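**Student:** No letters, just coordinates:
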C-alpha cells in the first residue's frame, strides 16, 4: 500500500509543468543597441574651505601663507561627484537620481563614444526633482537629435522575478560599464512613501546611481538607485525604482518642473488580523482604516474616522501602502469613486482629489500631548475622563474621550503598545466622552457576542485603531 501511494505521489509531482527560459548567449547586441543613450554625469559644487588645525598654525605665523598655499586655508574649493543617467527623448531630456545632482552648481553630461554622438561634455539644465522617489530630470541642448531609450512595463513580461536584466552606468567612476543578472524580487520598499523597487543581482556600485535597468527588449524598467551592502560595494542586492513610478514622476517634472500628487486628506492605518472580529461586515484583514479626517477632500466627500477604504478608483485595496501609492499617482482634481465599509454597510462616495504638496502640512499640524493621572480601571488600563484642564495641558481642541493614565504591565493593552497619555476617542466605532459611554460600548460588544472591542486612540494628535480582547 505504501509503495502504491508513493507511486501516485511521484506521478502527481512529475505532472507539474516546468517552464525554462533560455539563457541569452550574449548581451553584446543589447548593449550595443542601448549604450548610445546612457550617459555619465559629473557634478561640481563649491564648498567652504577647511581651516587648519587649531593651535598648529597660529594666526600671524610665518608658516600661515605656506599652509594656505597648499589648500589648508579657508578659501572655497570645488567638490566633484559622479553618477549615471539615460536619454529619454531626441531633444535631450535625461533621467537620473536626485541624489546624484542634489546641491550641484554645475552638471555636465558625457555621452557614450561613437559616430554621431556628442564628443564634448554638454552642460545640463536641471528641470525638476522629486526627493520622494529620488528622481531628477535634466535637459541638454545639441544640434542634432540624440539617440534615446524608452520606458518599459515594470509590471509585465520581462520584469518578472527570474527574468534577465542588464544594468549600465559609471560604477566607481570607471566609465561606461555593463552588468547583467536577473530580477530577484519585486515591489520592494526601503523607506519612502512611494517606494516600488525592483531588486536585482546585476552588479550595481557607487556611480551606477541614476543609470538604467534594461529588460531584454532594451526598454528601461527601472532606475538604479540603491544597494544593500555592509562594505559599500555590490554583494548582489541592488534596487532600481520601477518604471511604473518613474514615468509618472518624469511626466510631471517635464510639464510642471515639480510633482503634483493626488491627496485624499485622511490619516489611515492597516487593518490587522486581530481587528477583524471587532469590525462588523469585514471578513478578512485588508483595506485601509481611516483614523482621522481633517478639513479637505475626504471630509467634503463625507468620509469619517472608522471607515475602511476597500476600493479606490476601481482597485481593491490590500493595505495602506497600496492606497497611498494609488492616490499619489492620481491626477490632482480627479473625481474618484471610493467604496468604504462603515458600521457593517458598504457605502459609495466620490472624492475630488486635492494636491498633497500644498495641503498635507496644513491639514495635519503636529500637536503635543501629555496626560495627568486619574483613577478607574478597565481592560488593563487606568482611565480618566478628559477635563478642560487636562485638555488645555495636552493641547487638545475639539476632542472628547478618556485619557489612559496607566497601563498594567503584561496586559493586552500594554502588548498592543498603549501607553500613559493616549486618548481614547471612540469605542466600538462610536464616540465616547465619559467612562459610562465606554462601559456601555463594552457591554454592547459582549452582548453582541464579540470577542474584542475596537478603540480609536490618539497620541500626539496622530490617531490609530487598536482592538482589545473582552474575555
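**Tutor:** Nice, thanks for sending it over. As the structure is a prediction and not an experimental result, all values here were calculated from the model. Residues are numbered from 1 along each chain as shown.
**Student:** Please count neighbours and contacts with C-alpha atoms only from this point.
**Tutor:** Noted.
**Student:** Show residues contacting the helix or strand residue 467 falls within.
**Tutor:** Assigned by DSSP states H and E, residue 467 belongs to strand 462-469. Residues outside strand 462-469 that contact it (Cα atoms under 8 Å, 6 or more residues apart in numbering) are 267-269, 274-275, 278, 291-292, 379, 412-413, 416, 451-458.
**Student:** The structure to be compared is supplied as follows:
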C-alpha cells in the first residue's frame, strides 16, 4: 500500500453521509498507568482555546481559457468542450477560491502564527476567534523552508495568547494535544502522545515532532501543546494512504519556529547564516578514503565557491567536524546549526584535512542573498588534442578535449577526466557513476591526466588503503565517491 505525505489542509476528506461507528476498547489499567494518565484534558483545553483561531483565505483563480486539460489537444471532442464552456460562462473568467486552516495568537497585540501553505497566494485572510468574532489579517512574512507564516490583526484590546515551550524537552511518550479547525469543524481538540522526535521530511531545516494526536485537513497551522499549555509544535502534515488521519502527524518543532518568527517580526523575512560550501554525508564507504577519520561523522566538503568558507581557507575535501562549538554528526545537522546562526557572526570551524584537524575562523554571510549564486568550476589550461584513454576501476576514461566539452556541455573552465563508459557489473556503476561524469580529484588531489590518476591509485595501495576517494561532477554538481581498489 502506498503512503503519501500531505499538508494537513490539503487532504481530501473521505467521510460520507453514513454514520461513523466508534469502537470502544477497554482493558485492565494498572495503578501506575492510571496515575500517569490525565483524568481529563478539559481544564487545559478551556485555558488554551481562546488563543487558537480558525483561518479562512480567499484567492482569485484564473478561469479556463479553453478545453486544454479536459481532453487531449486535437481530439474530436475539443470543439464540443469549448462550446460547453462557452454556454456555461465566458472563458477566462476569474473565480474565487477559499481554504480553511488554523493558527494561534502569540502576543496580546495580535501576532498570529500559521503554516505558509495555509495562506500562500491568498488575497484575503480572515481570522475567526474562539468567541465568534472575526478580524482581517495582514501578512507579516513567510518562510517556505519551514512552512511557517506570521500574520497580524488589529484588535480593540489585548488578545489572549499562548507561549512557546522548549521542544527539545519533549520526550517520546509525553502527552500532547492538538487544536484547530479539522474538516471545517472549528476549535476541535485531539489528544495523543509524542511518537518520535527529530523527523525530517523534505526540507533542509526540518525538525518535526511526530504525534498520533488526530490531525486532518484544516488542522494545518494549529498548535501542538504540552501538558503545561505551551506550544511545542506547529501542526503541518500527515502521512496517510487515504487522505485521513491514521495517527501519523507531524508538527514543526517550536525551537525551529521561534527562531523563524523572531526574524519575521524583526525583518519581515528570514536571514539565515551562510557558510558557503557544498557538502555531503560521510558514509561508511567514504571513511576508508579519508585520512584520519575512523568513523562516519562530519560533513564532507565537495565544493567551495567564492564566499565565507573560501575566504576562511576551507578547502574541497575537508571534513567539517565542529561548527561554533557543536559537534557535526552529518550534513543535516550542519545545515541547521549554520542556518540558525546570525548573519555576520564569526564562528570557529574545525576541519579534518590530511589526517589532522585545523581550526578556522569564518564570518558567516546571508544564505538568502547567496542561494541563487552560481557555483564556479575548477579552472585549468587548455587540453591538448589526442587525449589519452584508459579503463580503470570499471570506468572508461578520457582526458578532456574541446569536442567532449561541446558534446557534454561542460563549459570551458572544467578540468578533469571524462567518464565515457561504465561497466555495468562494476562497483562504479553500483555507486552511480555514469557516462558524462567528470572526475576532478582523486585522493583529494586534482587529476587532469590518466597517469595522475594511476599515481593516486598506486599511492593509495602503498598506504594500505582499500578504496580511493574521487570527486565527481555531474552537471556542475560535485559529490565524493569511494571506489574499492580491487576491481
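**Tutor:** Here it is on my side, so go on. Bear in mind that the values here come from a model prediction, so they are computed numbers and not experimental data.
**Student:** quick one: the strand holding residue 467 of structure 1 aligns where in structure 2?
**Tutor:** On structure 2, the counterpart of strand 462-469 of structure 1 by TM-score structural alignment is residues 477-484.
**Student:** with structure 1 superposed, average distance for the matching stretch?
**Tutor:** Compared with structure 1 after fitting, stretch 477-484 of structure 2 deviates on average by 0.7 Å (mean Cα distance after the TM-score superposition for structure 1).
**Student:** starting at the chain centroid, how far to that stretch?
**Tutor:** 23 Å (Cα atoms, centre = their mean, to the nearest Å).
**Student:** Could you check that stretch and say which residues are buried?
**Tutor:** 478-484 (16 or more other Cα atoms under 10 Å).
**Student:** aligned partner of residue 57 of structure 2 in structure 1?
**Tutor:** Correspondence of residue 57 of structure 2 to structure 1, assessed by TM-score structural alignment: residue 43.
**Student:** my guess is that match meets residue 98, correct?
**Tutor:** No: contact status for residue 43 of structure 1 versus residue 98: not in contact, 11.8 Å apart, counting by Cα atoms under 8 Å.
**Student:** Name the SS class of the residue nearest the centre of structure 2, please.
**Tutor:** Centroid check for structure 2 by Cα atoms, centre = their mean gives residue 203 as the closest residue, at 0.4 Å. Following DSSP: H, G, I helix; E, B strand; the rest coil, residue 203 of structure 2 is assigned to coil.
**Student:** separation between it and residue 147 of structure 2?
**Tutor:** Separation of residue 203 of structure 2 from residue 147 of structure 2 (Cα to Cα, to the nearest Å): 9 Å.
**Student:** try residue 179 of structure 2
**Tutor:** Separation of residue 179 of structure 2 from residue 147 of structure 2 (Cα to Cα): 18 Å.
**Student:** Who has more neighbours out of these two?
**Tutor:** Neighbours were counted for residue 179 of structure 2 and for residue 147 using other Cα atoms under 10 Å; residue 179 has more, 31 against 21.
**Student:** which one in structure 1 is aligned with the more buried one?
**Tutor:** Using TM-score structural alignment, the partner of residue 179 of structure 2 in structure 1 is residue 168.
**Student:** and its match, what is it in contact with?
**Tutor:** For residue 168 of structure 1, the contacting residues are 35, 38, 176-179, 208, 211-213, by Cα under 8 Å, 6+ apart.
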